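A.B. asks: I would like the atomic coordinates for the input below:
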Amino acid sequence: MSIALVSGLIIAVSLIILLLGGIPISIALGISSILAILPTLNFDAAVLTGAQRIFSGISVFTLIAIPFFILAGNIMNKGGIAIRLINFAKILTGRVPGALAHTNAVANMMFGAISGSGVAAASAMGSMIGPIAEKDGYDRDYMATINIATAPTGLLIPPSNVLITYSLVSGGTSVAALFMAGYIPGILWGISCMIVAYFIARKKGYRSTEHVTLKQAARITLEAIPSLLLILIVIGGIIAGVFTATEGSIVAVVYSLILSLFFYKTIKFKDLYEIFRDSAEMTGIIIFLIGASSIMAWVMAFTGIPAAISKSLLSISNNPIIILLIINAVLLFVGTFMDITPAILIFTPIFLPICKSFGMSAIQFGIMITFNLCIGTITPPVGNILFVGVKVAKTKIENVMKKLIPYYIAIFIVLMLTTYIPNVSMWLPLLMGYKK
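C.D. replies: Got it, this is the predicted structure:
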């Protein structure tokens, strides 16, 4: 039996047992990785090397962007941004059938991108738009489904901490290129859900009766522009080479602080302690997770697990279409019970080399794996966005699951387009000159 097979089995079995036992994912990753290397190295060498891999895994300049983007997102979440984006989205969606559902979708895309959190988007938009929609005669479950289905789009539309994490684990893929690559798939995800919501609204007779005057539209737009400028300043600065993604994250913090404290005046200085504390806690969890996953990445490379899995997959078929379909199926399954960050840290080293052997760019693969795992956030049994969306809508999960099926189908179609048509994700990076 090969060392790759033995180590792979040890990782798989021990990780499952530890997770079922309630051990945190970061601790479980470290323990299972050490256990997997013991047939090759003695215990002292394994532990020492593991500690070194944790330190080297988090000693990366790019990682500094993560705590600052988290902090900027938390400031924005509590800074009165959501209601202004909702009002602006109403202008964009007009009075088409299901106008409030489309407003929810557009607002999710904008707020998710600004906050960098699908959970925050689902919570903010659901709690604010839901009562308005119910008052206008919309079905509560109908609004819950569109809110849940579109909340993950902000994880693809930049700035995105998930894509920064992928950049690190994939060997330094350009963050700016990944940000550009996420736009079209993320927007297509949102539009596909809006199409589904449109036809359901026509069938149910949901029509907006609200009329916005030109003067009101101008005022709402002016109020929303400062929030929208955050995306333009940060992403525009990164693309233009004015600053790096790490420096852009600091710009985002400074801008969001000025906006919330002095322009909108929606948070006070006394609120900053709680915002900083929550951001620090979240950062600690993510950074330690990345460090622990570095042990597993090293163990996999040392024992040849990715090469063994690649050989096994290629023995099934050498047809890229079939192999990519299998990889998508695995990632969709994994996403239903594992959070995005650990899943990216674990499966990127396994599947990226396989996809590269077919000529797929690391940029396209990054969007593909992120897209798959985003679907897991709205899928049982561990879909955190799904449960948050159900909670804020004050409904039951069994009520929305059947109604989510058309949205799942629409999202899956966009996933297939992203997987098999490179230009869906690669057109913007190529246009901007990030990849020749």
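A.B. asks: From here on, just use CA atoms for contacts and neighbour counts.
C.D. replies: OK.
A.B. asks: With the flanking residues excluded, which residue is spatially nearest to Pro152?
C.D. replies: Gly118 (4.7 Å; CA to CA, 6 or more residues apart in numbering).
A.B. asks: quick one more, to check against the first:
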Amino acid sequence: MNTAAIIILVVSFIALIVLRFPISITLAGSTLITLMYLDIPWVVVGQRMIQGMNSFPMLTIPFFILAGQIMSEGGMALRLVNLAQLFVGTMRGGLAMVNCVACMFFGNISGSAAADVSSVGSVLIPAMKKKGYDADYAVAVTTSASIQGVVVPPSHNLVLYSIAAGGVSISSLFLGGIVPGLCLLLVLMIVSYVIARKRQYAKGDPITWKEVPKIVRDGLLSLMTGVIILGGILTGWFTATEAGAIACAYAFVLTFFIYRDVPLSRFWVVLKRTFRTVAMVLFLIAASDAFGWILAYLKIPTLVSDLFLNISSNPLVILLLINILLLLLGFPMDMAPMILIMTPILLPVVTQLGIDPVHFGIILILNCGIGLITPPVGTVLFIGCAIGKVSVNQATKASLPFFLAMCVVLLLITYIPGISLWLPHLYGK
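C.D. replies: Sure, this is the predicted structure:
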């Protein structure tokens, strides 16, 4: 064990983070500094970075991102809000209920919590404020509900985990996220309802029967994106990568030729935004692969595994410790780098204990998702605060009941593997 090299890697990583370098530069930079000490040629970093992106399943990510960007461009969020209104809109605190369901619907299309809160939040946060809901509560509901988007398919974060884990089945992960996502929806709706009754928020406005056919038609057309992706994978008609490409084509036709909310000229703007996002994600994956290689070279995953197993050999205790670690890391770290860094470190620990990689993947993704609504790096929290025009402190306090509720769901998913594994086993994945 090269203790000096491990210290150099850790210290350089922390130093670059403190100096506020982008996480991809931090990963590549700390790897290069450590290689210099070990007198290993720098060409190794380049080779590892290229190898990290040289993967067919990697194409899934840009396709899913593009499909989500296209669907976000039009009035998709409003149509899904109207569809959710049919189911839960007339309840006490109806708009909060609608928010939870609409975020689930939109998450099944975009696979991104940030896109979820940006699209649904821009419609519902102002509407909730207009109906007398407290602004901090409106932001808390929206940001918390948007986390469903990272768990349910077609979450590109599940694809990231699959790549970081060395090829865990994407279709199994997609299936594994459905029931946990529904559990999350149910718990968030319960918390929203309890708070709404306590504060005596108004019931939602009823929808006339005349409006129902159009609302159902538009809503179902929007949801077909998720149906195409998941249905095609489950039936074996196409792979996850092919599903992403077909979803892009469907989203393009639906947005620009059927709904026609935006002119076709806006497609160039969508492409530029997608290219920018994909470039950042791919460079992060490349840098993470190089960082993962140096971790393996220094046998850090083995050291971490030994550390946990020296504390306890009980899988229940180890999983609790891992959850606490991931929740704490969620405060200063963003989601994608956390997945890419922690997967190669923690996966050997849990597999040694006989825990299914799909089960662990859902645990990891939900942990990282919860971190998106916690300061100081809660990306989703900041987007919601900007839309709702409330301070981060106000939104954080209002989010506490939802944070605790999500932690309850996390514990249920952690200690009842069947919640994540029932559907994959049912379909023989």
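A.B. asks: re earlier: which residue in the second structure lines up with the residue nearest to Pro152 of the first structure?
C.D. replies: Aligning on TM-score structural alignment places Gly118 of the first structure opposite Ala113 in the second structure.
A.B. asks: Its match and Pro344 of the second structure, how far apart?
C.D. replies: Distance of Ala113 of the second structure to Pro344 of the second structure, computed by CA to CA, to the nearest Å: 24 Å.
A.B. asks: higher neighbour count, those two?
C.D. replies: Higher neighbour count among Ala113 of the second structure and Pro344: Ala113, with 28 against 22, using other CA atoms under 10 Å.
A.B. asks: any idea what Ala51 of the first structure aligns with in the second structure?
C.D. replies: Under TM-score structural alignment, Ala51 of the first structure pairs with Gly46 in the second structure.
A.B. asks: a helix runs through that match, doesn't it?
C.D. replies: Yes. Membership of Gly46 of the second structure in a helix is supported by DSSP: H, G, I helix; E, B strand; the rest coil.
A.B. asks: how about it, what does it touch?
C.D. replies: Going by CA atoms under 8 Å, 6 or more residues apart in numbering, Gly46 of the second structure touches Ala290.
A.B. asks: In three-state terms, how would whatever residue of the second structure lines up with Ser256 of the first structure be classified?
C.D. replies: Mapped onto the second structure by TM-score structural alignment, Ser256 of the first structure lines up with Ala251. Assigned state for Ala251 of the second structure: helix (three-state reduction, three-state DSSP).
A.B. asks: Quick check: Ala251 of the second structure touching Glu73?
C.D. replies: No. Contact between Ala251 of the second structure and Glu73 fails when scored by CA atoms under 8 Å: they sit 10.3 Å apart.
A.B. asks: What residues in the first structure pair up with stretch 279-289 of the second structure?
C.D. replies: By TM-score structural alignment, stretch 279-289 of the second structure lines up with residues 284-294 in the first structure.
A.B. asks: try stretch 382-399 of the second structure
C.D. replies: Counting by TM-score structural alignment, stretch 382-399 of the second structure corresponds to 387-404 in the first structure.
A.B. asks: Identify all contacting residues around the match of stretch 279-289 of the second structure.
C.D. replies: With contacts defined as CA under 8 Å, 6+ apart, stretch 284-294 of the first structure is touched by 25-27, 29-30, 53-58, 341-342, 345-346.
A.B. asks: Need the max-distance pair from these.
C.D. replies: Within the contacts of stretch 284-294 of the first structure, two members stand farthest from each other by CA to CA: Ile25 and Ser56, at 19.5 Å.
A.B. asks: Neighbour count for the two, which is higher?
C.D. replies: Looking at Ile25 of the first structure and Ser56 with other CA under 10 Å, you find the greater number of neighbours at Ile25, namely 18 against 13.
A.B. asks: and that one, what does it touch?
C.D. replies: Leu19, Leu289, Pro342.
A.B. asks: cutoff 10 Å now
C.D. replies: The contact partners of Ile25 of the first structure, by CA atoms under 10 Å, 6 or more residues apart in numbering, come to Leu15, Leu18, Leu19, Ile31, Leu289, Ala292, Ser293, Met338, Asp339, Pro342.
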